[in-house]
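1. Turn this into a structure:
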Amino acid sequence: MATEKEGGLEIAADKYRSFLHDEAQNTEWRHGGPPIFDTVNRLFEQGRTKACPLLHNHLHPSHHKHTLTHTHEWAKGSVEEVGQNAIKSWEMELSHKTRIQDFRTINPDKFKLIVNGREGLSAEETLRLGSYNALLKSSMPEEFKYYKVEEESFESSHDAFREALPRGFAWRCWPFTQARR
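-> Below is the predicted model of the structure:
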């Protein structure tokens, strides 16, 4: 893994997240410094090679009769690699940076997070709520909510997910395919 010098320390570059160590001394980090993703990166890499449905037609699950074992390591510069790394970088910034002006994955003045047709959240609102609360916010009736965003803070939501996923959430992008006609 490549390393870079940061204030006299050798810091390993993260191959899945951009902007992790750029301008680190000017960035306000939630826990005092940039996060280390070694554990979740290993989990991600171990989980990449799996038996997956061979997608004959991604619109019809009944056609997923065959399996293909292969590694989901995207070609450099592919839409899958760029998309996957953009999401991982954005999530890193949202979870670990405390000031929206330190974000480099979004334009804070134009950003709106819209999930399932809900009203969009600004960059500041999304940062205040935290990624989990912003993504899980729901208009469902109270009696159907198991996770209640209104009762969670940024920190309590992250505590809950760290407890549920102690090695991290090894998010990955599935291949983009075209529907066959």
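2. alpha carbons only for contacts and neighbour counts from here, please
-> Fine.
3. Neighbours of the spatially closest residue to Thr67 that is not a sequence neighbour, how many?
-> In this structure, Thr67 finds its nearest non-sequential neighbour in Pro53, 4.4 Å apart by CA to CA, 6 or more residues apart in numbering. Neighbour count of Pro53, defined by other CA atoms under 10 Å: 15.
4. try Ser139
-> By other CA under 10 Å, neighbour count at Ser139 equals 8.
5. so how far is Glu45 from it?
-> 36 Å (CA to CA, to the nearest Å).
6. Is Gln101 in contact with Asn107, as I believe?
-> No. Applying CA atoms under 8 Å, one finds Gln101 not in contact with Asn107, separated by 9.1 Å.
7. More neighbours: which of the two?
-> Gln101 (15 against 12).
8. Figure out the helix or strand that the nearest residue to the more buried one once chain neighbours are set aside lives in.
-> In space, Gln101 comes closest to Pro108 once its chain neighbours are excluded; the distance is 7.3 Å by CA to CA, 6+ apart. Pro108 belongs to no helix or strand when assigned by DSSP states H and E.
9. which parts of the helix ranked longest in the chain are buried?
-> The residue-count maximum for a helix in the chain (DSSP state H) belongs to helix 79-96. Using 16 or more other CA atoms under 10 Å as the test for burial, helix 79-96 gives 80-82, 84-96.
10. and what of stretch 104-115?
-> Thr105, Ile106, Lys112.
11. In TSV, list these along with secondary structure and distance to Thr39.
-> Below are those laid out as TSV (DSSP: H, G, I helix; E, B strand; the rest coil; distance: CA to CA, whole Å):
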residue	secondary structure	distance to Thr39
Thr105	coil	23
Ile106	coil	26
Lys112	strand	31
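12. Following up with a second sequence; could you model it the same way so I can compare the two?
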Amino acid sequence: MAASNDGGNKYRSYLTPEDLKTTQWRAGPPDYTVIDKFFEEGRTNVWPAGSLEEYVQHLVKTWEMELVHKANPDQYKTLDPKKFVLGINGKKYFTLEETGKIGGSYNVFLQTSLPPKLRFYDPDQETYESSQTAFRQVFPRGFALEVVQVYSWPPVIAYKYRHWGYMEGSYKDLPPTGELIEMFGMAIFELNEESKIVKVEFFHDRGELLAGLLKAKPSEGVATPSGCPFMA
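-> Coordinates of the predicted model:
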């Protein structure tokens, strides 16, 4: 099972020169030069060409690219925009339209049922633009993703993933620490008969990401919430 390589980015499909010109992008065509180099330097596995693991990693990275950067759902090629739903930790599920209204990847990925006063990161108060700006500042080389292990073949793909980055920039008033921040989780992708994604479920502890940011010593006058502002 080979990952598609259409002459664009080697880890993602649909980024050919023609795609870059004809696709409606949220904020211009994405440039993965820096993050791909960072990924190659920090990944724990180099999956063989044609392997199931390579296929899944390519699919996940392409899907993430479309969800984050494409402005027109009709141009999504990895998923069925009419049937697609995305769930976090077995709680609420979001349609593609709802995902867009929430503000995209980080705001969906960091959903929580905690009271607002206990939220170190509050997805209800962040927009697509503010969330992207905040985490690009924290991780100037990116928050890389790799597939660590794949447990099942399509049409239902279950896999373990790893996100990582170095806090080389500030988060709001918290200064950079330069430390590695890692986040592990499980995901299930369900594909239809056309190999389009119709359902995604993520299971993770968002505290693995946010606790890493809290290691920075707060500036004077910055209060951090009591208790654990991550779970639930």
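13. TM between them?
-> The TM-score (TM-score structural alignment, normalised by the length of the first structure) is 0.73; 146 aligned residues with a CA RMSD of 2.2 Å.
14. Among the buried residues of stretch 104-115 of the first structure, which one lies nearest to Leu135 of the first structure?
-> Top of the list for closeness to Leu135 of the first structure, among these and by CA to CA, is Lys112 at 12.2 Å.
15. Check the gap between the equivalent of that closest one over in the second structure and Pro123 of the second structure for me.
-> In the second structure, Lys112 of the first structure lines up with Val85, judged by TM-score structural alignment. Per CA to CA, Val85 of the second structure is found 18 Å from Pro123 of the second structure.
16. Let me see the contact set for the residue nearest to Gln101 of the first structure.
-> Pro108 of the first structure makes contacts with Ile100, Gln101, Ser122, Ala123, Glu124, as judged by CA atoms under 8 Å, 6 or more residues apart in numbering.
17. Please list which of those residues are also found as contacts in the second structure.
-> Among the contacts of Pro108 of the first structure, the ones still in contact in the second structure (both residues aligned by TM-score structural alignment, their matches' CA atoms under 8 Å) are Ile100, Gln101, Ala123.
18. The first one pairs with which position in the second structure?
-> What that stands for is Ile100 of the first structure. Aligned by TM-score structural alignment, Ile100 of the first structure pairs with Pro73 of the second structure.
19. Distance of its match relative to Gln132 of the second structure?
-> Distance of Pro73 of the second structure to Gln132 of the second structure, computed by CA to CA: 19 Å.
20. How about Val198 of the second structure?
-> Counting by CA to CA, the separation of Val198 of the second structure from Gln132 of the second structure is 25 Å.
21. Quick check: the aligned residue for Glu125 of the first structure in the second structure?
-> So, by TM-score structural alignment, Glu125 of the first structure is matched to Glu98.
22. how close does its match get to Gly87 of the second structure?
-> In this view, Glu98 of the second structure and Gly87 of the second structure are 11 Å apart by CA to CA.
23. ok, the residue nearest to Lys83 of the second structure when sequence neighbours are not counted - contacts?
-> Spatial nearest neighbour of Lys83 of the second structure, chain neighbours left out: Val198 (5.6 Å); criterion: CA to CA, 6+ apart. Residues near Val198 of the second structure by CA under 8 Å, 6+ apart: Leu79, Asp80, Pro81, Lys83, Phe84, Val85, Phe189, Glu190, Leu191, Asn192.
24. the strands in the second structure, which residues?
-> Secondary structure of the second structure by DSSP state E: the strands cover 85-88, 93-95, 144-150, 156-166, 180-191, 197-204.
25. Make CSV from those and add distance to Lys117 of the second structure to it.
-> Converted to CSV, those look like this (distance: least, CA to CA, whole Å):
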stretch, distance to Lys117 of the second structure
strand 85-88, 21
strand 93-95, 24
strand 144-150, 30
strand 156-166, 27
strand 180-191, 24
strand 197-204, 22
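26. All set now, cheers.
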